[in-house]
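Colleague: Sequence below, structure please.
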Amino acid sequence: MKLVTWNTQWCCGNDGIVSPRRIVDGARQLADFDVLCLQEIAVNYPRLRGDASGDQPAQLAALLPGFQLFFGAAVDEWEGGERRRFGNLIATRLPVAQVQHHPLPYPPDAGVRSMPRMCTVVTVTDPALGPVRIMTTHLEFYSKVQRMAQARALRELHAQYSAQAAAPPEHSSDGSPFQGKVHTGRAVLCGDFNLEAREPEYATISAEGDDAPLWDAWRLLHGKQPHPPTFRIHDRTYGPDPVACDFVFISDALKGKVRRLWLDGETQVSDHQPVAVELA
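Modeller: So this is what the prediction gives:
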């Protein structure tokens, strides 16, 4: 299974052009992906740089024939009588078992710029790996208080899913909403975490000594070698130096399945760089 994760900056490149097509083309150049996880997907935000007034989930669906797309809006608001949405999207050509959207904590942090955040979870069935829980998210950039609360919530969410897999509820095949679900300990958590590997939120998410650890795919392959930067490489609007903040975490059940992790450090069709991982 090949997965690509990318913060698209509402599909806006460093040249100010908004183009979902360039995002899809860039992801395809990076990998023949089975799963595509995108952050910062917009619906009807004309005042964003480059004009994101379109319905980007619909545009992406047209560009990805053969894929199912699942959009989770972290922000769902009305302005001037018009609905606007902003969030994460998972597209996959693998069979889908279930989809869930989880709002993440949004504690007060007075006077600090922020917006709501969420995690989209899609359980797919890979022919070689079996059921895999794909989780994609985008944590708060400005508020450290909110970012830590969100990191803890992701840990709790993964632990809950893992516990359900270990001790599933009563099975039912009655065709009701209570009917049996696909529970799996095999999971991938990816996205833009807006933090570096040296920060406490990173340790909170990974919690490698926990009963349900999450392993950084880069470190599984490369040990203590520094992560390649994924942000502020070509555009220094948000800081002076390049940093790595887009990660792929792997559950314990998939720890031995990571074959490769690579990225495109050259593309400028977003202010972040896309990251790909292969599990086999």
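Colleague: Every contact and neighbour count from this point should use C-alpha atoms.
Modeller: Will do.
Colleague: Name the nearest residue to L254, ignoring sequence neighbours.
Modeller: Excluding the flanking residues, the one nearest L254 by C-alpha to C-alpha, 6 or more residues apart in numbering is R186, at 5.8 Å.
Colleague: Same question for S162.
Modeller: G185 is the one closest to S162 (C-alpha to C-alpha, 6+ apart), at 4.9 Å.
Colleague: quick one, helices of the protein?
Modeller: Counting by DSSP state H, the chain has helices at residues 20-30, 56-63, 144-166, 200-206, 217-222.
Colleague: which helices and strands sit right next to the third one?
Modeller: For helix 144-166, the contact count by 3 or more C-alpha pairs under 8 Å, 6 or more residues apart in numbering; DSSP states H and E identifies helix 200-206 as packing neighbours.
Colleague: Give the buried residues for stretch 181-192.
Modeller: Of all the residues in stretch 181-192, those buried under the rule 16 or more other C-alpha atoms under 10 Å are 181, 183-192.
Colleague: As JSON lines, these with distance to L154 would be great.
Modeller: Output for the buried residues of stretch 181-192, formatted as JSON lines (distance: C-alpha to C-alpha, whole Å):
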{"residue": "K181", "distance to L154": "21"}
{"residue": "H183", "distance to L154": "17"}
{"residue": "T184", "distance to L154": "16"}
{"residue": "G185", "distance to L154": "15"}
{"residue": "R186", "distance to L154": "15"}
{"residue": "A187", "distance to L154": "12"}
{"residue": "V188", "distance to L154": "12"}
{"residue": "L189", "distance to L154": "9"}
{"residue": "C190", "distance to L154": "11"}
{"residue": "G191", "distance to L154": "12"}
{"residue": "D192", "distance to L154": "13"}
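Colleague: I'd like the structure of this one too, to check against the first:
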Amino acid sequence: MRVVSWNIHWGCGKDGRIRIHAIIDVLRKLNPDIICLQEVAANHPELEGSATANQFKQLAGAFGGFHPVEHAPSEIYRNNVPRLFGNLILSKYRITQAHRHLLPWPADPDSPPGMPRGAIEVVLDTPGSKLRLVTTHLEYHSPLQRSAQVRRLRELHAEASARARIFAAHADMDAPYQLGERPASAIYCGDFNMAPGDADYGALLAPGLDGAPALVDAWTAQHPGRVRAPTTGLHGYPWPDKPDCYDYFFVTEDLARRVAAVEVQSETAASDHQPVVLDLVPGT
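Modeller: Predicted coordinates for the structure are as follows:
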């Protein structure tokens, strides 16, 4: 089972041109089962390169055998046309549930306004097991907002884990009530906009809240002692000023033993972030 997470920077290269086809080409070569994307845009002509196309539809159409779930926390209307900016999951595996979470966005007088942030949570039937997959893109400018978003992700994880301990769907339930079956086993991925030594990184990986299984950084689990590969700052982009890591896969403790590989694909210059690839062996 292969999962790819990538902040695609709405397909805009360092020359200011948008090439969604280049993003699609890289993803096809990686041959994923699940694709998690951040910074997908639709109807945003003011973005660099003029992102006027609906990239959610372009990407979903390019992977016709995948089921798409999108969430655009930033939804602005101009002349009754929605301008969307957010996250997208594409999955070969059957999705049994989808939850779109808006993350906290507290007012911060010491920071630029920023934008609404969210997380997509899906429940997947994967080979041998059912698990949750969450992809997100946390605040960059405001540490106050990012810390609040980390706390909310932990609360959502604890909530799902608590429900997993007490809830089981059965055929007699009306369909909407069957949404409570959210496994504790989970993968969290995306652009977290924090470095490995940051306080928010430590807070996310702190011992499980209310009995929830703790999260493990899949990179450090797979590569103990190895220098972490940067996920940004390559290929001459103006941001950031040096190579660094902001993009991660975190897995629950029970999934850590199933991690076969975690790698950063540093070759492509199609975005100012690099794709991160997680391989899991099937569950039993």
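Colleague: Can you calculate the TM-score here?
Modeller: Superposed pair, TM-score by TM-score structural alignment, normalised by the length of the first structure: 0.94. Supporting alignment: 278 aligned residues with a C-alpha RMSD of 1.6 Å.
Colleague: End to end on stretch 39-57 of the first structure, go ahead and measure it.
Modeller: 11 Å (C-alpha to C-alpha, to the nearest Å).
Colleague: cool, and stretch 261-276 of the second structure?
Modeller: 10 Å.
Colleague: what separates it from the chain centre, distance-wise?
Modeller: Put simply, stretch 261-276 of the second structure sits 14 Å off its chain's centre (C-alpha atoms, centre = their mean, to the nearest Å).
Colleague: In that stretch, which residues are buried?
Modeller: Buried residues in stretch 261-276 of the second structure, defined by neighbour count with 16+ other C-alpha under 10 Å: 261-266, 269-276.
Colleague: Repeat that for stretch 161-173 of the second structure.
Modeller: Burial within stretch 161-173 of the second structure, assessed by neighbour count using 16+ other C-alpha under 10 Å, is assigned to 161-162, 164.
Colleague: go on, stretch 85-105 of the second structure?
Modeller: Buried residues in stretch 85-105 of the second structure, counted by 16+ other C-alpha under 10 Å: 85-93, 95, 98, 100-105.
Colleague: What residues does the residue nearest to L254 of the first structure make contact with?
Modeller: By C-alpha atoms under 8 Å, 6 or more residues apart in numbering, the contact set of R186 of the first structure is 131-133, 250-254.
Colleague: what about the closest residue to P104 of the second structure other than its chain neighbours, neighbour count?
Modeller: The shortest distance from P104 of the second structure to any non-neighbouring residue, by C-alpha to C-alpha, 6+ apart, is to Q149 (5.6 Å). Q149 of the second structure has 27 neighbouring residues, counting by other C-alpha atoms under 10 Å.
Colleague: swap in the one 4 residues further on?
Modeller: For L153 of the second structure, the neighbour count with other C-alpha under 10 Å is 21.
Colleague: what's the spacing between it and I120 of the second structure?
Modeller: Separation of L153 of the second structure from I120 of the second structure (C-alpha to C-alpha) stands at 11 Å.
Colleague: Repeat that for D272 of the second structure.
Modeller: Shown here: D272 of the second structure relative to I120 of the second structure, a distance of 22 Å by C-alpha to C-alpha.
Colleague: Let me know how buried the residue lying closest to T5 of the first structure once chain neighbours are set aside is, in neighbour terms.
Modeller: Using C-alpha to C-alpha, 6+ apart and skipping the chain neighbours, the partner closest in space to T5 of the first structure is C37 (4.6 Å). C37 of the first structure has 26 neighbouring residues, counting by other C-alpha under 10 Å.
Colleague: Go ahead and confirm C37 of the first structure touches F71.
Modeller: No - taking C-alpha atoms under 8 Å as the definition, C37 of the first structure is not a contact partner of F71, at 10.0 Å.
Colleague: Next, show the common contact partners of these two.
Modeller: Taking C-alpha under 8 Å, 6+ apart as the criterion, C37 of the first structure and F71 both touch 88-90.
Colleague: Take those residues and lay them out in a markdown table including distance to P65 of the first structure.
Modeller: What follows is these, written out as a markdown table (distance: C-alpha to C-alpha, whole Å):
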| residue | distance to P65 of the first structure |
| --- | --- |
| N88 | 19 |
| L89 | 15 |
| I90 | 14 |
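Colleague: now, which of those residues sits nearest P169 of the first structure?
Modeller: Nearest to P169 of the first structure among the shared contacts of C37 and F71 of the first structure: I90, at 26.6 Å, using C-alpha to C-alpha.
Colleague: Roughly how far does the closest one sit from S176 of the first structure?
Modeller: Shown here: I90 of the first structure relative to S176 of the first structure, a distance of 26 Å by C-alpha to C-alpha.
Colleague: Fine by me, thanks again.
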